[in-house]
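Chemist: Need coordinates for the following:
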Amino acid sequence: MAASKTAARPGSLKKYREKRDFAQTPEPSGRKERGPKSRERFRFVVQKHRATRLHYDFRLEADGVLASWAVPKGPTLVPLDRRLAMHVEDHPMDYRDFEGNIPAGQYGAGSVIVWDRGTYSLAEGDDPAREIAHGKIKFVLYGKKLQGEFTLVKIKAREDEHGEPWLLLKDRDEHSDPKYDPAEHPESVKSGKTLEDIARNPRAPTWQSKRVAKSAPRAGRSKAKRDPIPHPKNLMLATLVDEPFDDPEWLFEIKWDGYRALCTIEDSRLTVVSRNGLDMLVRFPELRELRSAFASLPVVVDGEIVSLDAKGRSAFQRLQESQKKTAGLTYAAFDLLYADGADMRSKPLEERKALLERLIRDTDLVLYSKHVVEKGAALFEQARDQRLEGIIGKRRSSAYQERRSRDWVKIKTGHEQEFVVGGWTEPKGSRKGFGALLLGVYEKRGLRFVGSVGTGFNAKLLRELSSRLSRTERKSSPFVNPVVARAPVHWSSPELVVEVRFSEWTRDGYLRQPAYLGLRPDKPAKDVVAEVPVHVEP
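Modeler: The predicted structure is shown next:
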């Protein structure tokens, strides 16, 4: 289908702001986002909107704004079915999270839900704004309801028609569905609510709009009555158990392989702190974008800094290049300690997670850690098949406890854990730096030697670790038991923590076939003990 003459290039919020009184409407005033105009994935949202007439607002990220079309009959998966789409004013990127009631007398008055959202890629071209300006854009949607290739094309307006008409078409592919009807899928992908649910609520939920969240706290909780923001000294930790299990009182998540970190946003001040108090913003400055990742402030979130591979799996070794920007950096959020003026730590875990999911904005930086209820054994098998580290089981009713607890358990698919470095051996042959690291774990008597690791290092790692070890060298052994080594030994203060993979523990408590995985600057050395699984009775 040939496109009509060119359209206006997206990128201005002037018309959007002129039509709205932000003292009256909960819609975000927003601003244009800055970033590369050309990249592999962009964001999209479809909002179901009951205004004067029911319609669907179809929005594509383009040049820092949401290029927008009103689609009266809604999008479809029926191949080549033409849907009228009236091009309307650009909206701010913040609008992709908006759900609520626009008051009577305001532009677009009525109820709005997030009907679908996700990312999209261009099927043709590399700049969405340029394609739209040319009057035609072909793209592939990766949403929760809408999948596959679509086309938006500008058409000539009828003489009696006002506005800028386009057509939205579903291209024929494996996602086509000739029986698809959007009316059969009425619920929000953000909150699970329908338009009727939103309309019955006289106020938009406070977490749906960042502006509203700041100015209109939850009913019954005035600013003076807000709970103090918690600053826990310790995080809740899981107990290692021997096997997966099924139990309806438990939920199960994938075990993330990264750096555990507590994210606190208070009075526009962001902190991201590891278990031992390290400022993770120094190592990962891109995490500063977390300031705008949650729809209600202040907030305290527990999660893990991970780097995802092409299959969405967390890969700890990808985080080791501390001086370089880490590709695919993500904050996997799995618990909520404070939100909307309330200390959430005494609330049941399931309640905390439900609110956390609603608070997370549509962003690539934060990933909500999903879970399954009861079926721990099946999730463990999936984790093992995908070569993941393991799973975490959590009692659904559990409160947040600042200690290691039996209410959270971890089941690993292999043997990996942290060890304290207490020395090193001299290298042999052409090898530079060191031969092996001497490893230990803490027991009641002190640091016990459990073996040495000499594999898993490249030349760069050997140089970097040698430099660090030389600064901690000491004359006496930090271990309480004898050390068996095949080369001359140098001792070091027990400060450095490393992660090691191994095949098993021997009967006398030593490591078999250890291999180095990486440094663990987030783990306090004194907390490193031998992780021996226990049997859990759910």
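Chemist: hey, let's count contacts and neighbours off CA atoms from now on
Modeler: OK.
Chemist: any idea how far Leu337 is from Tyr56?
Modeler: The gap separating Leu337 from Tyr56 is 35 Å, by Cα to Cα, to the nearest Å.
Chemist: OK, contacts around the nearest residue to Asp267 once chain neighbours are set aside?
Modeler: Distance criterion Cα to Cα, 6 or more residues apart in numbering; nearest residue to Asp267, sequence neighbours excluded, is Pro298 at 6.8 Å. Pro298 sits next to 264-267, 338-341 when contact means Cα atoms under 8 Å, 6 or more residues apart in numbering.
Chemist: another one to check against the first:
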Amino acid sequence: MFIDPMLLATAPGPFSDSRYIYEPKIDGHRLLFSQEDARIRLYTRHEVECTNQYPELLAPFDDDILLDGEVACTDPVTGGVDFESVMSRFQTKQDQRIQQLATMSPVTYVVFDILRYKGMDVRKLPLMQRKEILAGISIPNQYFGVIPFVEGAGEALFEQMVSRKLEGMVGKRKNSLYVSRRSPAWQKVINWSYTDVIITGYRKDEFGWLAAVPDESGQLRPAGIVEYVTQAARKEFYSKSRSLKTGEDKKFVYLNPTIRGRVKFRNWYKSGMLRTPVFTEFIL
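Modeler: From the prediction side, this is the model:
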């Protein structure tokens, strides 16, 4: 069984409120675990079935159940959450390779909510009651875990997330019901990183600025494409860039690298590219 998941609103910043609990935000991908009539199926938030990709999670619970959580991988060297590894796991389709990766790079399914249990729909119970039910269930193997939470102390938890270089936190109203839409009862606060970039061009068709950063020798190297830009910044950019064009090809217009800006982003990919860069301001 698939149910559209409850989605997060974005909080303007870390906050503390006794009406909320606060959880670490796990840097993986959303996963719904469905066990119905003893058959297990795994789904992404967009109802893409990915049961075959995670054989280590195909362990049955004592009763039929529908869980919501995040599936993630841990970097064996740093001990940190490794988003690229879980994406590699998700995209692998060949059976033998899936089995290899399940041994070499196993996932953890971090459960944060329960939607159905023993044939009952529990989404209309307040969050704290659902948490009590979840806490009382035996997990089937070491690849499952239940998310920890703290009550009220959101700002203190966020400071921990920043110091440990984790993705951020989620604040949830204690009395929130589970609804299949984006809701202000659940709010995320992302632990963004910031860096300065130089805009070296732009895409012709789909919007995007080519971003570059200096390498160790001071030479510019590509750092990805910035797609999240306000309309006001786009307008200012095009007025600045008209006189800077140095060439073009089928996909891109290239510019004299003089326009500098600041972006916020999730982290650096191992390839040296920015993950999800969001433009914040031009630098004069």
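Chemist: pretty sure Asn52 of structure 2 is in a helix, no?
Modeler: Yes. Assessed by DSSP: H, G, I helix; E, B strand; the rest coil, Asn52 of structure 2 belongs to a helix.
Chemist: how far away is the counterpart of it in structure 1 from Glu253 of structure 1?
Modeler: Matched by TM-score structural alignment, Asn52 of structure 2 corresponds to Val282 in structure 1. Using Cα to Cα, one gets 29 Å for the distance from Val282 of structure 1 to Glu253 of structure 1.
Chemist: Then Val140 of structure 1?
Modeler: 30 Å.
Chemist: that older thread, from the contacts of Pro298 of structure 1, which land in strands?
Modeler: If you go by DSSP state E, these have 264-266, 338-339 in strands.
Chemist: how many other residues sit next to the match of Asn52 of structure 2?
Modeler: Here the number of neighbours of Val282 of structure 1 (other Cα atoms under 10 Å) works out to 13.
Chemist: Over to Phe42 of structure 1?
Modeler: Phe42 of structure 1 is flanked by 19 other residues according to other Cα under 10 Å.
Chemist: and what of the one 4 residues further on?
Modeler: Per other Cα under 10 Å, the neighbour tally for Val46 of structure 1 reads 27.
Chemist: Over to Phe294 of structure 1?
Modeler: Other residues near Phe294 of structure 1 number 25, with proximity taken as other Cα under 10 Å.
Chemist: just the one 10 residues further on next, same as before
Modeler: When counting by other Cα under 10 Å, one arrives at 25 neighbours for Glu304 of structure 1.
Chemist: so how far is Lys347 of structure 1 from it?
Modeler: Distance of Glu304 of structure 1 to Lys347 of structure 1, given as Cα to Cα: 21 Å.
Chemist: In a strand, Leu461 of structure 1, correct?
Modeler: No. Leu461 of structure 1 is assigned helix when assessed by three-state DSSP, not a strand.
Chemist: Just give me the match in structure 2 for it.
Modeler: Aligned partner of Leu461 of structure 1 by TM-score structural alignment: none.
Chemist: which ones are touching the aligned residue in structure 1 for Leu166 of structure 2?
Modeler: Counting by TM-score structural alignment, Leu166 of structure 2 corresponds to Leu388 in structure 1. Going by Cα under 8 Å, 6+ apart, Leu388 of structure 1 touches 255, 313-314, 413.
Chemist: Alright, calling it a day.
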